[in-house]
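Asker: Sharing a sequence plus its predicted fold:
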Amino acid sequence: MTTNLAGVYITGLFGTNGRLAQTQSELLASQMNDYIFWSVHVNADASLHYNDVPLASGGTLDPTTGAGIGGIISAARKAGLAQNVWFSIGAGGVSDFQNIQAILAAGGALEDELYANLKALMDLGATGFDLDYEEDLSDPVSLISQFTVGLNQRLGAKLTYCPYYGTTMWIDCLTANMTALGSQPVVGFNLQCYSGGGGNDPRTWVSAITAAGASTGVSDAVSFVRPGMAVAGSPSSPALTPAQMTAQLNSWGSPGGWIWNSANVLNSQPGTGDSIADYASALLAAVSVAEKA
């Protein structure tokens, strides 16, 4: 029996109200096994920010930000907690993928610098990248696949995608990756099931991937579609308690999932009493389809 996915989008670490130490302490006291650092922003000059703070430029990590994130990863890896570590690129209301498109089109030194900055993140012990595309480009499939292929070929990165709509578009990205590489570097869809994706049912996405067949390179669609849920007390909806998350996963037949997000857990904690560990336990408690059979 494999362990359920127990993922967490990690944010709110730096700045005036940053909670780096508290977040690290709660993560290490939990059984979260999938760490997703959100959100990396790509600037027009190929430099990177993590939320609002500098992250990497010229192939070199910002010493403060890099040390803070690196410390979490190192401690989690040493404790045998984080099976995978991802850096999530993108968000709503940003121009990250517009900038990536321009950088890849320019090529040369600018493209090399982008990949050098992303390599610096990989060198912290990352598995790869999570692509949270929420922009409105004319041909997102071509761009996302081109970037996916580049990350895989140049950095050896694996990827996840973080959709909240556009089932066909995201499946087309998988097919384009297979055409380009002959194998699938994307290991999962981190499906948003809150706010703009609040109406998502993972089973619908599983059915669509299954119907697409071998062209996607996905052998286990149920495990590939990883539902994400908002935590109790957060501004996102529906906002679920740990017990409600377990029940929701069981109704979907999903073997685990992920929470949105670490900062929301800590901000709501005085009222809810819920910890990151409580949500990890809830995700791990879900009964997968295989276990039910």
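Answerer: Sure, I can see it.

Asker: okay, CA-based contacts and neighbour counts for the rest of this
Answerer: Will do.

Asker: how about Gly12, secondary structure?
Answerer: Three-state call for Gly12 (DSSP: H, G, I helix; E, B strand; the rest coil): coil.

Asker: My error: substitute Gly80 in the last question.
Answerer: Under the three-state scheme (three-state DSSP), Gly80 adopts coil.

Asker: what about it, distance to Val42?
Answerer: Computed as C-alpha to C-alpha, to the nearest Å, the Gly80 to Val42 distance reads 31 Å.

Asker: next, the one to line up against it:
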Amino acid sequence: MKLTASIYGGGPFYPGPSSALPTLNQTGFTTVVCWAVHVKSNGDLVYNDTPIVSNGTYIGDSSWGAMLENVKQYGSVNRILFSIGGWETNDFYHIMSLIQRDGTSSSSILYKNFEALLREIPVIDGIDYDDEGNYDQNTIVQLSQMLSTIGYKEVTFCPYTNSSFWIDCLTALEGTNPGLVTGFNLQCYAGGAPNLYNVQQGWIDPLQKAMPSGFDAAAFIDPGLWCKNGTGCTQGMDASTIQGYFSGWKNDGITGGFIWLYDDIEKCGNDPQSYADAILNGLS
């Protein structure tokens, strides 16, 4: 099975003088996750602190789509996701309220704004959910169905806890949109640190039990680790340590993983290629 290595990034994945996009496809990562899209109470989409879609119109940097197209067309990257949410954000609460108020038809502001995003940046393959607080299944299911109708090809979940919730969301969507959810990007750092030694029992086993026979639960889960970060870059893991963890997860049947966060790789002056290699060599 083909191995995958994903990288989450914030500001460096947006156009600008210090953007990492021109060289990102030479790092060895196979998936780029642009983090994070925030959904405001009125439905506006904001990339970190930069407004990108408002009232059904794309208002972000006009070069972003072409730059991401180049990232995907030349080099190692073959998939681009945009991630919603994060710790202590209100995005999924806002999404829930907007769905309850307006639904998810083509006349709703959520539909119009996510449609505008994909129209402007058609290279986006899917949307990643980093819901760390709301945990409302109807919201996850209805949002996913709406995104599929718009034309997004896939959805991924980025959990750090509450495996039963995410598995229930998956099974519900398998009933209506089979194959739409393509994986769990499992956080094994910060609040998800307990997952570091519990991927098999905490996630693979219950997922396998919930899905039909023949489903490969291990290949569905991509564990993620935090690169060197913090004051003096004394926190997190270097590439060698990360490779060791993925070598262990290989025995569980894991075939992919991700690194959090490109911004920290830059701040600490480390080589992105070494982190991509850590995942791929560990799993090889």
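Answerer: Received the coordinates, thanks. Remember, predicted model here, so these are calculated numbers, not experimental data.

Asker: So for Gly80 and Val42 of the first structure, which residue has more residues nearby?
Answerer: Val42 (26 against 12; other C-alpha atoms under 10 Å).

Asker: Return the residues in contact with that one.
Answerer: By C-alpha atoms under 8 Å, 6 or more residues apart in numbering, the contact set of Val42 of the first structure is 48-49, 89, 95-97, 99-100.

Asker: Trp85 of the first structure -> the second structure?
Answerer: Let me fix one detail, which is that residue 85 of the first structure is Val and not Trp. Aligning on TM-score structural alignment places Val85 of the first structure opposite Ile80 in the second structure.

Asker: Just the ones of the contacts of Val42 of the first structure in strands?
Answerer: Using DSSP state E, the subset of the contacts of Val42 of the first structure located in strands is 48-49, 89.

Asker: nearest to Thr167 of the first structure, of those?
Answerer: Nearest to Thr167 of the first structure, judged by C-alpha to C-alpha, of those is Ile89 at 19.3 Å.

Asker: For burial, what's the neighbour tally of the residue nearest to that closest one when sequence neighbours are not counted?
Answerer: Using C-alpha to C-alpha, 6 or more residues apart in numbering and skipping the chain neighbours, the partner closest in space to Ile89 of the first structure is Val40 (4.7 Å). Other residues within reach of Val40 of the first structure by the criterion other C-alpha under 10 Å amount to 26.

Asker: Helices of the second structure, start to end?
Answerer: Read by DSSP state H, the second structure holds these helices, from start to end of the chain: 21-24, 64-73, 91-102, 109-120, 137-150, 163-176, 199, 205-210, 217-220, 239-250, 262-267, 272-283.

Asker: Comparing the first one with the first structure, how large is the average distance?
Answerer: Spelled out, it's helix 21-24 of the second structure. Overlaying the first structure shows helix 21-24 of the second structure at a mean distance of 2.8 Å from the equivalent residues (mean C-alpha distance after the TM-score superposition for the first structure).

Asker: neighbouring contacts of that helix?
Answerer: Contacting residues not belonging to helix 21-24 of the second structure are listed as 12-15, 67-68, 70-71 [C-alpha under 8 Å, 6+ apart].

Asker: Of the ones in strands among the contacts of Val42 of the first structure - the most surrounded one?
Answerer: When these are compared by neighbour count (other C-alpha under 10 Å), Leu48 ends up highest, at 26 neighbours.

Asker: What's that residue aligned with over in the second structure?
Answerer: Applying TM-score structural alignment, one finds that Leu48 of the first structure aligns to Leu45 in the second structure.

Asker: State the distance from that match to Ala20 of the second structure.
Answerer: The separation that Leu45 of the second structure has from Ala20 of the second structure, given C-alpha to C-alpha, amounts to 22 Å.

Asker: what's the neighbour count on the closest residue to Leu284 of the first structure other than its chain neighbours?
Answerer: Distances taken as C-alpha to C-alpha, 6+ apart place Asn4 nearest to Leu284 of the first structure, at 5.3 Å, with adjacent residues excluded. When counting by other C-alpha under 10 Å, one arrives at 20 neighbours for Asn4 of the first structure.

Asker: Distance check, Asn4 of the first structure against Phe224 of the first structure.
Answerer: Summarising the geometry, the distance separating Asn4 of the first structure from Phe224 of the first structure, computed by C-alpha to C-alpha, is 12 Å.

Asker: do Ala75 of the first structure as well
Answerer: 27 Å.

Asker: Pick out whichever of these two has more residues nearby.
Answerer: Phe224 (22 against 16).

Asker: Tell me which residue of the second structure matches up with the more buried one.
Answerer: In the second structure, the residue equivalent to Phe224 of the first structure is Phe220, according to TM-score structural alignment.

Asker: what's the nearest residue to its match if we skip its chain neighbours?
Answerer: On the basis of C-alpha to C-alpha, 6+ apart, the spatially nearest residue to Phe220 of the second structure that is not a chain neighbour turns out to be Gly183, at 4.7 Å.

Asker: Please tell me I have it right and the residue nearest to Ile89 of the first structure contacts Leu48.
Answerer: Yes: counting by C-alpha atoms under 8 Å, Val40 of the first structure touches Leu48, with 6.6 Å between them.

Asker: Can you check which strand is longest in the second structure?
Answerer: As assigned by DSSP E, the longest strand anywhere in the second structure is strand 31-39.

Asker: what about that strand, distance to the chain center?
Answerer: On the basis of C-alpha atoms, centre = their mean, to the nearest Å, strand 31-39 of the second structure is displaced by 7 Å from the centre of the chain it belongs to.

Asker: What separation is there between Thr60 of the first structure and Val85 of the first structure?
Answerer: Thr60 of the first structure sits 19 Å away from Val85 of the first structure, going by C-alpha to C-alpha.

Asker: Compare neighbour counts for the two and give me the winner.
Answerer: Remark: of Thr60 of the first structure and Val85, Val85 carries more neighbours, 23 against 17, as counted by other C-alpha under 10 Å.

Asker: For that one, give its distance to Asp278 of the first structure.
Answerer: When distance is defined by C-alpha to C-alpha, Val85 of the first structure is 20 Å away from Asp278 of the first structure.

Asker: Also Leu5 of the first structure?
Answerer: 14 Å.

Asker: Looking at the two, which one has more neighbours?
Answerer: The neighbour count for Leu5 of the first structure versus Asp278, taken as other C-alpha under 10 Å, is higher for Leu5 (22 against 18).

Asker: Once you drop chain neighbours, what's closest to the more buried one?
Answerer: Leaving out its chain neighbours, Leu5 of the first structure is closest to Gly256 (C-alpha to C-alpha, 6+ apart), at 4.6 Å.

Asker: Right, I'll call it a day here.
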